[in-house]
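> Let me see the structure of the following:
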Amino acid sequence: MLHIKQLRFSFGANEVLKGVDLDILPGEVVALLGANGSGKTTLLNIIRGVLKPDSGAVILENTVRFAFLPQETPPFEGTAMEFLLESFPEIGRIYRTMTSLPIDSPDYAEAINEFHKLGGFELEAKINARLYKYGFVEEDLKRPYSSFSKGQQRLWAIFRVFLRGANLLLLDEPTNHLDLQMCQKLERVILEYKSKKCSVLLVSHDRLLIDRVADRSYYLKTGTAVSVNGGYSLMLSHLKSDFESRLREAKEIERKIKQLEFEVSRRISWASSKEAKKKFADKVMNKGHIGRKAAKLAKRAKAVQKRTQAMIRELKEKKPFVEKPIEIELPQYEVSSRKVISATGLSFAFGTKTLFRDVNLELYTKDRVGLIGPNGCGKTTLMRCLVGELKPQGELYRNDNVRWKYIPQDVRAFFRTGSLIDNLRVPELDELQLRQALGAAGFRRDKVFQDVGSLSYGELMRAAILKAMLEKIEFLFLDEPTNHLDIESLEILDRLFNAFPGGMFFISHDRHFIATHGDSLYTFEAGNIRLLFEETPVDLTEFSRTIEIISQTSEDVKNEKEK
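The predicted model follows:
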């Protein structure tokens, strides 16, 4: 279906892709992984024909019809139906004409006929039949697109791409802005699409989604692509195995180089001693046989030395590059178990709209508690009440003797202006110790002097967690800590949280993060929170299946209310 051979591409002097090979077969879901800036979106743009490669080939079979979902969908003025019909310009044009004319107008009848000839009614029927898969109802089609939440707008954009009838989809971070239930809807739609022998090239930071849907994964790093059969977990295992293999090979080559260098040094010493003997023989015996022999031996020693040095150069060229792994070694501190929050009968409303009521919650410094729920249900509002940014009704005790921090979704608000290193200075650490701590979180060399305003979201989130640990924070309130993070940042963040000795209360839609770091889990339902797990299942499949049942139950309740 799609074959990419030895693809190279540069932005000026920066070579982004250095001979990438990639294949997608019919009915296959292929994941494209890598850090921000590794070339994922660039590769998608080359496939689309937006960018032209420096060399190599992109071969699309004649039967391929592809559709593209960008990372962010631009604003749209019009109804949801008009948004969907943007992929069908002629039908969309007639639809807008029809909806703007009075029913008894002669032009309306003409528009109806043209709409029918273009297949508009069949397309409308197809849209109505598929709406429920994305969590919408027929009435939603008439609502302004801008009136939906960002997550719902993302679902409309995904719906539009799948509606186009393409047999190859290029999806760039489709889970942006999606909540847990929406991610599961996307997962089901992808698997259904795949069952029809259609293919997907998927760029995503949702590790569980990749594990659930990907047949193969490509990992882009330093301009090249590593491929494995399977999803994220298998790729991680392969990269770890590959790292250990290259490390063993590098150590063996280093051992041989040292052995050869020692041999060169020994021969030079030996040749020098022969030269000394030669000079002595010249003086004492007026050259003769001993002098000629010494010269011959010295010449042979130099020839052997040259060959040995050539072997050393060859071994150094053959020695694989082994990137130094990031090791999380930070100043340690103890956190004792103390109450942080006690909330009884908390309620909050914006005007006449009640977001939650009668919420009861207790949090301790050793707790790691997650909160899930649909977008817009009041999760962030509840957290802002707990940290004192909003004033709720009810009783709220917050122990301000506990060292706590709130890291909001807009993590930039957590920092003041200036360089990264200046933002993280604490009295207990000198410059060297601070640089070592920054290195442990993946900030090396000149990166530490960069202005915080120029850092990516993922870098800022890592820096925020590191700052909390350097300040010996005992409890964290986190609102969507994994939003917009690339795969490598997610891995570093996991290790930072594993090293963090305190507790946390977090909002997240990342199933992998919730299952890895949550000891217990609450769900937002009907304006209240309910304990879902006393102990979050480590098994991601079990966890995802449970969430799916809850999501379906919530949808059934919603549908009953609508009826």
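> contacts and neighbour counts: CA atoms only from here.
OK.
> longest helix in the protein, by residue count?
Ranked by residue count under DSSP state H, the longest helix found in the chain is helix 232-285.
> want to put them side by side, so please do this one too:
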Amino acid sequence: MILSVQKLSKSFLDEPLIKEASFHIEDYEKVGLVGPNGAGKSTLLKMLIGEVPFDEGTVSLAKGKSMGYLSQYQEVTGGLSIYEEVSSAKKEVMALEQRLRQLEKDLKALTGDDLEAALKEYHNLTTAFENADGYALKSEITGVLKGLGFTEDEFTKSVQTLSGGQKTRVALARLLLLKPNLLLLDEPTNHLDLSSISWLETFLMNYRGAVIIISHDRYFLNRVVSKILDLEQQSLYCYSGNYEAFAEKKKARRAAEYKAYLKQEQEIKHQEAVIEKLKSFNREKSIKRAESREKMLAKIERLTPPTEENLKMNITLQAASRSGNDVLEVSHLKKSFGKEELFHDLNFQIKRGEKVSIIGDNGTGKTTILKIINQLLMADGGTFTLGAGVEIGYYDQEHHLLHGEKTVFEEVGDTYPDLDNTEIRNVLAAFLFTGDDVFKLVSALSGGERGRLSLVKLMLSEANFLILDEPTNHLDMDAKEVLEEALNNYDGTVLYVSHDRYFINHTATRILELKNETLYSYLGNYDYYLEKKEQQKAIWQAENAQAPTEVSKSKLSFEEQKQEKAAQKRRENEIRRASEQITVTERRIEQIDELLTQEEVYTNSLKCRELDEEKRELEEKLLELYEIVL
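Presented below is the predicted three-dimensional model:
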């Protein structure tokens, strides 16, 4: 056991935040800490490291063990570069290397006893350097920085010039290199793109130490942790397993608690009825029996009905009208900012009823695509066409469509003037804006509150084509699950950008990956996308293992390099066109399968044969297309 926590309690202004929390962490154990916003998760981690004093209880770290803590917001100061700041975590090893290099220079001029002493020191330092993996130090530092999304060009940037999110990534990189026995991470994925999150998952799963992670990233928790600590209504509950196992067990626990509560209430009412009956006899013996039962009833420890830690949002997304089958067609779309080209020749279509997620690294232009379609930005080239009867509802992650000077009530009332005061109050209450909350200024709202207000307006729009930019940002887990359910029940079409892989996995029917300035289409959810990527990687590795060793690019002539780039470009275009054809072909096969279930079709033998023949041809074509892509 590396950490033991017993009966930890904390109150603020006489209001209890955490009551008698007890748990333990084993060596190498990976633990998720979850709970609603404001439950005290960050405070709990700060109590473990001694940053916040606790009122009662004990925190015991095993002798000789170390803890490292990453808060949500980091202020990295000083004039060091990114590489220098991160490598400072290994200053002892770097000092060893500097001393070794100095000794190597000095040895040339030494003789006799001085030489012998220097050689002995050199041998001892070399052993220490090897034991500290010193020879792999530079590649380790580079690997962590690249894994967390920094390019080599950025290594020399001063940390003073970085954004808050970049500073947090620098602090995380430094902490990972320190390798404490117990890592405490508060929302470590907040400022990472998908590839960096995937890298961090692998790093933590293989980390030779214990980890406690606060995170709203359910996919991340699913992959990394084997235990969940749930902070709920001032109490801490412990569950073995990953996030999905926790969700099922918590649901079962709450159901059992509610069942026990109902059973006790039934027994109490029964006893009260018996007592009332005995008293009605108005005899000394029956009155004494009634008093005896009353005493027994008073000793019962009353169970409280289990209530949700937060009231859940009540969101229903419904389209007022049905669009045509063709919702959106994008052709040869192109966009640059200055000399930096985000993408070129983007082509894709969206059909009615699809739930399409655009994924890709930060800065590739995902949000820009949504803004172009919403006519908030102009494209440099190409066109997009909306289908017949398409009505767009837009959710902006920066909430620019909200007005900071208005109250919550005015924001809804001014946008939808046909609603009366009661209707506005009711819809806001469904999104947890109650009482005086509705008179808060929009500018004073938290990120989560702004997200909920934007969802209110989205629901009231009754649009049949929803375009969403990071809709789960700042939402707690309950709110995310409500939104997932609403989107899955929505009968319109959805196009969205999200880094929330759990959300993507539970809502997307197709994924568009923006990579190398172009789009690649995968028909399915996030797990299907990962499966296809692994297949592509395996085939690529097999092909490269069999291929003869290529001449390094530095040895190629300019003309050969030019030809190689042109060939690579043709290959990328071929894969892109094949991916688009796969989507169209798979969709047609689905349409044929649906047609074959209709009575007017399956009772027409000629039509059945035609459709069956078309399906066989499409399936053969699909195999050929997969060979191109894979």
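> Superposed, how do the two chains score by TM?
Put the two chains on top of each other and the TM-score (TM-score structural alignment, normalised by the length of the first structure) is 0.80; 511 aligned residues with a CA RMSD of 3.7 Å.
> wait, what's in contact with the counterpart of residue 385 of the first structure in the second structure?
Aligning on TM-score structural alignment places residue 385 of the first structure opposite residue 372 in the second structure. By CA atoms under 8 Å, 6 or more residues apart in numbering, the residues touching residue 372 of the second structure are 378-379.
> quick one: what helix or strand has residue 372 of the second structure in it?
Using DSSP states H and E, residue 372 of the second structure sits in helix 366-373.
> So which residues make contact with the helix or strand following that helix?
The helix or strand immediately downstream of helix 366-373 of the second structure is strand 381-386, counting by DSSP H and E. For strand 381-386 of the second structure, the external contacting residues (CA under 8 Å, 6+ apart) are 326-335, 345, 373.
> quick one, strand 381-386 of the second structure and helix 366-373 angle?
70 degrees (axes from the mean of the first three to the mean of the last three CA atoms, to 10 degrees).
> residues of strand 381-386 of the second structure that come out buried?
Across strand 381-386 of the second structure, burial judged by 16 or more other CA atoms under 10 Å covers 383-384, 386.
> With the first structure overlaid, report how far whichever helix or strand comes after it is off on average.
Using DSSP H and E, the helix or strand that follows strand 381-386 of the second structure in sequence is strand 392-395. With mean CA distance after the TM-score superposition for the first structure, strand 392-395 of the second structure departs from the first structure by a mean of 1.9 Å once superposed.
> quick one: strand 392-395 of the second structure aligns where in the first structure?
Under TM-score structural alignment, the match for strand 392-395 of the second structure in the first structure covers residues 404-407.
> For that stretch, give me every contacting residue.
By CA under 8 Å, 6+ apart, stretch 404-407 of the first structure touches 387, 414, 464, 468, 473-479, 481.
> one more time with 10 Å, if that's ok
Here stretch 404-407 of the first structure makes contact (CA atoms under 10 Å, 6 or more residues apart in numbering) with 340, 365, 383-384, 386-387, 413-415, 461, 464-465, 468, 471-481, 502-506.
> Which of the residues you listed fall in helices?
383-384, 386, 461, 464-465, 468.
> about what we covered before: now the longest helix of the first structure: how far from the chain's centre is it?
Computed by CA atoms, centre = their mean, to the nearest Å, the chain-centroid distance of helix 232-285 of the first structure equals 42 Å.
> likewise stretch 469-479 of the second structure?
9 Å.
> With stretch 434-445 of the second structure instead?
The answer for stretch 434-445 of the second structure is 28 Å, by CA atoms, centre = their mean.
> ok, now stretch 521-536 of the first structure?
26 Å.
> quick one: buried residues of that stretch?
Judged by neighbour count using 16+ other CA under 10 Å, the buried positions of stretch 521-536 of the first structure are 521-524, 527-530, 532-533, 536.
> again with stretch 611-630 of the second structure
Those buried within stretch 611-630 of the second structure under the rule 16+ other CA under 10 Å are 611-612, 615, 618, 622, 625, 629.
> if we take those, which one ends up nearest to residue 358 of the second structure?
Using CA to CA, the shortest approach to residue 358 of the second structure within these belongs to residue 629, at 18.9 Å.
> quick one: that closest one and residue 537 touch, right?
No: the pair residue 629 of the second structure / residue 537 is not scored as a contact, 11.4 Å apart, by CA atoms under 10 Å.
> Residue 93 of the first structure sits in which helix or strand?
Here residue 93 of the first structure sits within helix 89-100, counting by DSSP H and E.
> For residue 146 of the second structure, state which of the buried residues of stretch 611-630 of the second structure is nearest.
For residue 146 of the second structure, the closest of these turns out to be residue 629, at 27.5 Å, with distances computed as CA to CA.
> just to revisit the earlier point, determine which two of the ones in helices among the contacts of stretch 404-407 of the first structure are furthest apart.
Pairwise over those, using CA to CA, the maximum falls at 386 and 461, 20.9 Å.
> the more surrounded of the two?
Using other CA atoms under 10 Å, the more surrounded residue of residue 386 of the first structure and residue 461 is residue 461, with 26 against 23.
> so who does that one touch?
Residue 461 of the first structure neighbours (CA under 10 Å, 6+ apart): 407-412, 414, 455, 467, 481-483, 485, 489-490, 493.
> what lines up against it once you look at the second structure?
Using TM-score structural alignment, residue 461 of the first structure pairs with residue 451 in the second structure.
> ditto for residue 186 of the first structure
In the second structure, residue 186 of the first structure lands on residue 200 (TM-score structural alignment).
> so its match touches residue 144, yeah?
Yes: the pair residue 200 of the second structure / residue 144 is scored as a contact, 9.0 Å apart, by CA under 10 Å.
> And for residue 357 of the first structure, the neighbour number?
So residue 357 of the first structure, with other CA under 10 Å, has 18 neighbours.
> Assign it to helix, strand or coil.
Secondary structure assignment for residue 357 of the first structure (DSSP: H, G, I helix; E, B strand; the rest coil): strand.
> separation between the closest residue in space to it that isn't next to it in sequence and residue 454 of the first structure?
Among residues not flanking residue 357 of the first structure along the chain, residue 347 sits closest, at 4.0 Å (CA to CA, 6 or more residues apart in numbering). According to CA to CA, to the nearest Å, residue 347 of the first structure stands 39 Å off from residue 454 of the first structure.
> again, but for residue 276 of the first structure
64 Å.
> just residue 201 of the first structure next, same as before
From residue 201 of the first structure across to residue 454 of the first structure, the span is 30 Å (CA to CA).
> do residue 370 of the first structure as well
Counting by CA to CA, the gap from residue 370 of the first structure to residue 454 of the first structure is 30 Å.
> Compare the two (neighbour count), which wins?
Legend: neighbour count by other CA under 10 Å for residue 370 of the first structure and residue 454, higher for residue 370 (26 against 11).
> what residue of the second structure matches up with that one?
By TM-score structural alignment, residue 370 of the first structure lines up with residue 357.
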